[in-house]
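**Q** Pasted the sequence and its predicted model underneath.
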Amino acid sequence: MRVQHFGGAHSLTTTVQVANQDVFVDIGLYSMWHGGTEYGAGIAHVSQIVSASGVENFSTEWNSLASPSALFRKNVTSVTFKVEVFEAQAMARWMIYTWG
């Protein structure tokens, strides 16, 4: 996933459907830069997961510990990953590990 915006804040989400699997999900930034400004910021996290536990929405506030980058759940049907930037460009990779 790649998101870029040098005029303020911007975000990109990707939702992946999963067929009732036990999963470990992970997302991480692998590139982040800001061009010509004094500061920039980027974050990658899981914003929602739907599983046997129900629908879980995670905080989208910057630097929130409630915005996980990795977690495990049983009987998952969908995962939404989110990358956010402020005055920057960021690229992230996400993975879903499944058990049969």
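**A** Structure's in. What do you need? Just so it is clear, the model here is predicted, and its values are computed rather than measured. Numbering: from 1, shown residues only.

**Q** switch to C-alpha atoms for all contacts and neighbour counts from now on
**A** Will do.

**Q** now the strands for the chain?
**A** 2-33, 41-51, 54-57, 70-99 (DSSP state E).

**Q** Relative to Ser64, which of those strands is closest?
**A** Each of the strands of the chain has some distance to Ser64 by C-alpha to C-alpha; the shortest is strand 41-51, at 10.0 Å.

**Q** hold the first one in mind and look at this next one:
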Amino acid sequence: MAVVGMRSNRMRVRHFGGAHSITTTVQVANQDVFADIGLYSIFDGGTEFGSAIAHISQIISDSGVENFPTDWSSLASPSTLFRTNVTSVTFKVEVFEAQAMARWMIYRWG
């Protein structure tokens, strides 16, 4: 198998008054995919408690609908996954008293 295509984009979320998040759902036409998200910039504005996390919050594939923990108490949500026959991937970036930027990528295999 080889990579037959790729999609990517970026996400930005900013909130210095508590917690905030943003999600992006990408539709995929029943492809085998390797999905990945990574933070590339975090700015906490000088606050002592600023933080950010980027992860995959949901993927729908031939394994079914997989929802991953999205609260701060569980950092077990994946940032990278491979699944077969994927129809959608939801990426999420969360901040607390911060600004963060992340990039996501979906590699299609065939």
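**A** Right, received. Where do you want to start? Everything quoted here is computed from the prediction, not taken from an experiment.

**Q** How alike are these chains, TM-score-wise?
**A** Once superposed, the chains reach a TM-score of 0.96 (TM-score structural alignment, normalised by the length of structure 1), with 100 aligned residues with a C-alpha RMSD of 1.0 Å.

**Q** Tabulate the strands of structure 1 (TSV), appending mean neighbour count and distance to Asn63 of structure 1.
**A** Listed next are the strands of structure 1 as TSV, based on neighbours: other C-alpha atoms under 10 Å; distance: least, C-alpha to C-alpha, whole Å:
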stretch	mean neighbour count	distance to Asn63 of structure 1
strand 2-33	16	14
strand 41-51	23	8
strand 54-57	13	16
strand 70-99	19	11
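
**Q** Return the residue of structure 2 aligned against Leu29 of structure 1.
**A** Matched to structure 2 by TM-score structural alignment, Leu29 of structure 1 sits across from Leu39.

**Q** contacting residues around that match?
**A** 53-54, 100-103 (C-alpha atoms under 8 Å, 6 or more residues apart in numbering).

**Q** for the residues you listed, which one is nearest Asn30 of structure 2?
**A** Closest approach between the contacts of Leu39 of structure 2 and Asn30 of structure 2, by C-alpha to C-alpha: Arg103, at 22.4 Å.

**Q** what's the matching residue for the closest one over in structure 1?
**A** In structure 1, Arg103 of structure 2 lines up with Arg93, judged by TM-score structural alignment.

**Q** Next up, the contacts around its match.
**A** 1, 27-30.

**Q** Out of those, which is nearest to Tyr97 of structure 1?
**A** Using C-alpha to C-alpha, the contacts of Arg93 of structure 1 come closest to Tyr97 of structure 1 at Ile27, 11.6 Å.

**Q** measure the closest one to Phe58 of structure 1 for me?
**A** Using C-alpha to C-alpha, to the nearest Å, Ile27 of structure 1 is found at 14 Å from Phe58 of structure 1.

**Q** Quick check: neighbours shared by those two?
**A** Val46.
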